[in-house]
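Chemist: attaching a predicted model along with its sequence, questions to come.
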Amino acid sequence: MKSTIKKIGVFTSGGDSPGMNAAIRSVVRTCAYMKIECVGIYRGYQGLIEGDFKPMDARSVNNIINKGGTILKSARCDEFRTPEGRATAHEKLKAEGIDGLVVIGGDGSFTGALIFNKEYNFPIMGIPGTIDNDIFGTTFTLGFDTALNTVVDAIDKIRDTASSHNRLFFVEVMGRDVGHIALNAGVGAGAEEILIPEEDRGLERLLESLKRSKKSGKSSSIVIVAEGDKSGKNVFELKEYVEEHLPIYDVRVSVLGHMQRGGSPSCYDRVLASRMGVKAVEALLEGKTSLMVGVRDNELILTPIEKAIKGHTKLDKELIRVSDIMTT
């Protein structure tokens, strides 16, 4: 079924991730190619409620494909959680003549979009933008690849210091509920141990691993810890535990924090964002709605947003096996 959409709004919501600007650029330029209007909505749902709109054309997105963050900004919006807030947002969209939305963000952003769609039957298309790679329905989310490269680069630098001073470093990376960043970066950076939420192997295993490393002649070690790991209350408690039970180690902690979100997007994220933006606009123009654009086996796919929100991503079991072999 062909749609009657003539003007599409695009916004970013939730935590920023590298590749969001590339996705904005793709949506805007696809609209221009299809000869329909495009409007940028600033500050996510907050801007939607306040009518913070700006018409965008192909030239307005020059030189942003290489930039991290999001030119459309992002903000929390408790008001959109209320029926009154969503009613205001709908009135603003109608007044502007916007008849379709592309939402770039994570599961929280998609949850709001789905509720809005159900209440007003408003056409919505989602593009997954989050460095955690924790959205069901896609092998990769925008920003994940860039975040991995940022983390690996940081670990490489930390290892130089660890080796120079014969130290053990706990490096905490993002991943409150999933260990995609920790697992992939740990394997890629040659970490001696990787601690993730999905594989709670206990503190005793960690101690045994560190003892083996020391016995094998290693003078320094890197342990990657996802922030949601359950081995201890936090990475600093892990440090204290190891210092107490293995005083031979000089232990340090490095929390990478929000630096993982920043920086220029990798080529992979730029290309993926460009592909997803085209697909999102085309799907709306085909009369589709409440779907998220994803990638699987390098092919773009569409997954119901409700399924993307409720589904759970799974770690690559083969990569877990490889990490066990590599940390021997």
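Modeler: Great, that's in hand. Numbers count the residues shown, from 1 in each chain.

Chemist: CA only for contacts and neighbour counts going forward, please
Modeler: Fine.

Chemist: and the residue nearest the centre of this protein?
Modeler: Geometric centre of the chain, nearest residue: residue 130, 1.6 Å, by Cα atoms, centre = their mean.

Chemist: may I ask you to confirm that that residue is in contact with residue 104?
Modeler: No. Shown here, residue 130 and residue 104 do not form a contact pair, counting by Cα atoms under 8 Å, at 9.1 Å.

Chemist: now the helices for the stretch 51-200 of the chain?
Modeler: 83-96, 107-120, 144-165, 180-189 (DSSP state H, counting those that start in this stretch).

Chemist: including distance to residue 10, could these go into TSV?
Modeler: TSV is the format used below for the helices of the stretch 51-200 of the chain (distance: least, Cα to Cα, whole Å):
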stretch	distance to residue 10
helix 83-96	12
helix 107-120	12
helix 144-165	21
helix 180-189	28
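
Chemist: which one of these has the most crowded surroundings?
Modeler: Most buried of the helices of the stretch 51-200 of the chain by mean neighbour count (mean count of other Cα atoms under 10 Å) is helix 180-189; its value is a mean of 24.

Chemist: which helices and strands does that one pack with?
Modeler: In terms of contacts (3 or more Cα pairs under 8 Å, 6 or more residues apart in numbering; DSSP states H and E), helix 180-189 is packed against helix 144-165, strand 193-195, strand 221-226, helix 317-326.

Chemist: in a markdown table, list these along with distance to residue 294.
Modeler: Shown next, in a markdown table, are the helices and strands packed on helix 180-189 (distance: least, Cα to Cα, whole Å):
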| stretch | distance to residue 294 |
| --- | --- |
| helix 144-165 | 13 |
| strand 193-195 | 28 |
| strand 221-226 | 24 |
| helix 317-326 | 21 |
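
Chemist: this is the comparison structure:
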Amino acid sequence: MSWTEVHGWAGKGGSYLGTRKQLAEEAGLGKIAHKLQEHKIEGLCIIGGFEAFHSCLQIAQARDRYPAFCIPITVVPCTISNNIPGSDFSLGADTALNEITDICDRIKQSATGTKRRVFIVETMGGFCGYLATLAGLAGGADAAYIYEEKHGILDLKVCSLECN
């Protein structure tokens, strides 16, 4: 890849190189070690989410079995879920939260003139309620239902009755 091929990527969200949620052990630690040796790689900078963190941990724990893993390794937290241990913020989380908040503001404009309706906004973020919780707070939601806390249709009904 040349500089001209990646020009302009910095100002855009998303992934242009491709992504994979496969853990290092699933991909094969031996294969990874072989490729590191073959290409004389002297350090790894892994950009990603929780799976990237977990893979980095797997590689570090396998250093006694694979000498090729005895190199500096770092993880740059980059996930809208903002769930990387040891970090406060991750790339993409703030952008996603701002987008959701803007959209909720537009939905609220439509909702102001209506009565006895429930507006549901589903956020991304996998099994992590970070975006839903913070977007609910920022948008003034009556409730935010997240994966970590069990909920059902009855919760929506009760909330709807209490809020109207």
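Modeler: Good, I have the coordinates. In this text the structure is predicted, and so the values were computed from the model without any measurement.

Chemist: please state their TM-score.
Modeler: For this chain pair, the superposition-based TM-score is 0.76 by TM-score structural alignment, normalised by the length of the second structure; 157 aligned residues with a Cα RMSD of 2.9 Å.

Chemist: gap between residue 112 of the second structure and residue 59 of the second structure?
Modeler: Distance from residue 112 of the second structure to residue 59 of the second structure, counting by Cα to Cα, to the nearest Å: 53 Å.

Chemist: residue 12 of the second structure too?
Modeler: Taken as Cα to Cα, the span from residue 12 of the second structure to residue 59 of the second structure is 30 Å.

Chemist: same check on residue 32 of the second structure?
Modeler: Residue 32 of the second structure is 9 Å from residue 59 of the second structure, by Cα to Cα.

Chemist: give me the common contacts of those two.
Modeler: Listed contacts common to residue 32 of the second structure and residue 59 are residue 24; contacts here mean Cα atoms under 8 Å, 6 or more residues apart in numbering.

Chemist: against the second structure, where does the one helix or strand residue 274 of the first structure maps to fall?
Modeler: Taking DSSP states H and E as the criterion, residue 274 of the first structure maps to helix 267-285. Across the second structure, nothing matches helix 267-285 of the first structure (TM-score structural alignment).

Chemist: with stretch 101-109 of the first structure instead?
Modeler: Against the second structure, stretch 101-109 of the first structure falls on residues 44-52 (TM-score structural alignment).

Chemist: end-to-end on the matching stretch?
Modeler: End-to-end distance of stretch 44-52 of the second structure: 11 Å, with Cα to Cα as the criterion.

Chemist: how about stretch 21-33 of the second structure?
Modeler: For stretch 21-33 of the second structure, the first and last residues are 19 Å from each other (Cα to Cα).

Chemist: ok, and what's touching it?
Modeler: For stretch 21-33 of the second structure, contacts defined as Cα under 8 Å, 6+ apart pick out 51, 52, 54, 55, 56, 58, 59, 66, 67, 68, 69.

Chemist: got the contact list for the first one?
Modeler: Read it as residue 51 of the second structure. Applying Cα under 8 Å, 6+ apart to residue 51 of the second structure gives the contacts 21, 22, 23.

Chemist: quick one: which of those residues is most hemmed in?
Modeler: For the contacts of residue 51 of the second structure, counting by other Cα atoms under 10 Å, the largest number of neighbours falls to residue 23: 18 neighbours.

Chemist: that one and residue 160 of the second structure, how far apart?
Modeler: Counting by Cα to Cα, the gap from residue 23 of the second structure to residue 160 of the second structure is 42 Å.

Chemist: same check, this time on residue 17 of the second structure
Modeler: Distance check for residue 17 of the second structure against residue 160 of the second structure: by Cα to Cα, it reads 44 Å.

Chemist: out of the two, which sits in the more crowded spot?
Modeler: residue 160 (16 against 6).

Chemist: counterpart of the more buried one in the first structure?
Modeler: Under TM-score structural alignment, residue 160 of the second structure pairs with residue 210 in the first structure.

Chemist: in which helix or strand does its match reside?
Modeler: Short version, using DSSP H and E: residue 210 of the first structure is in helix 203-215.
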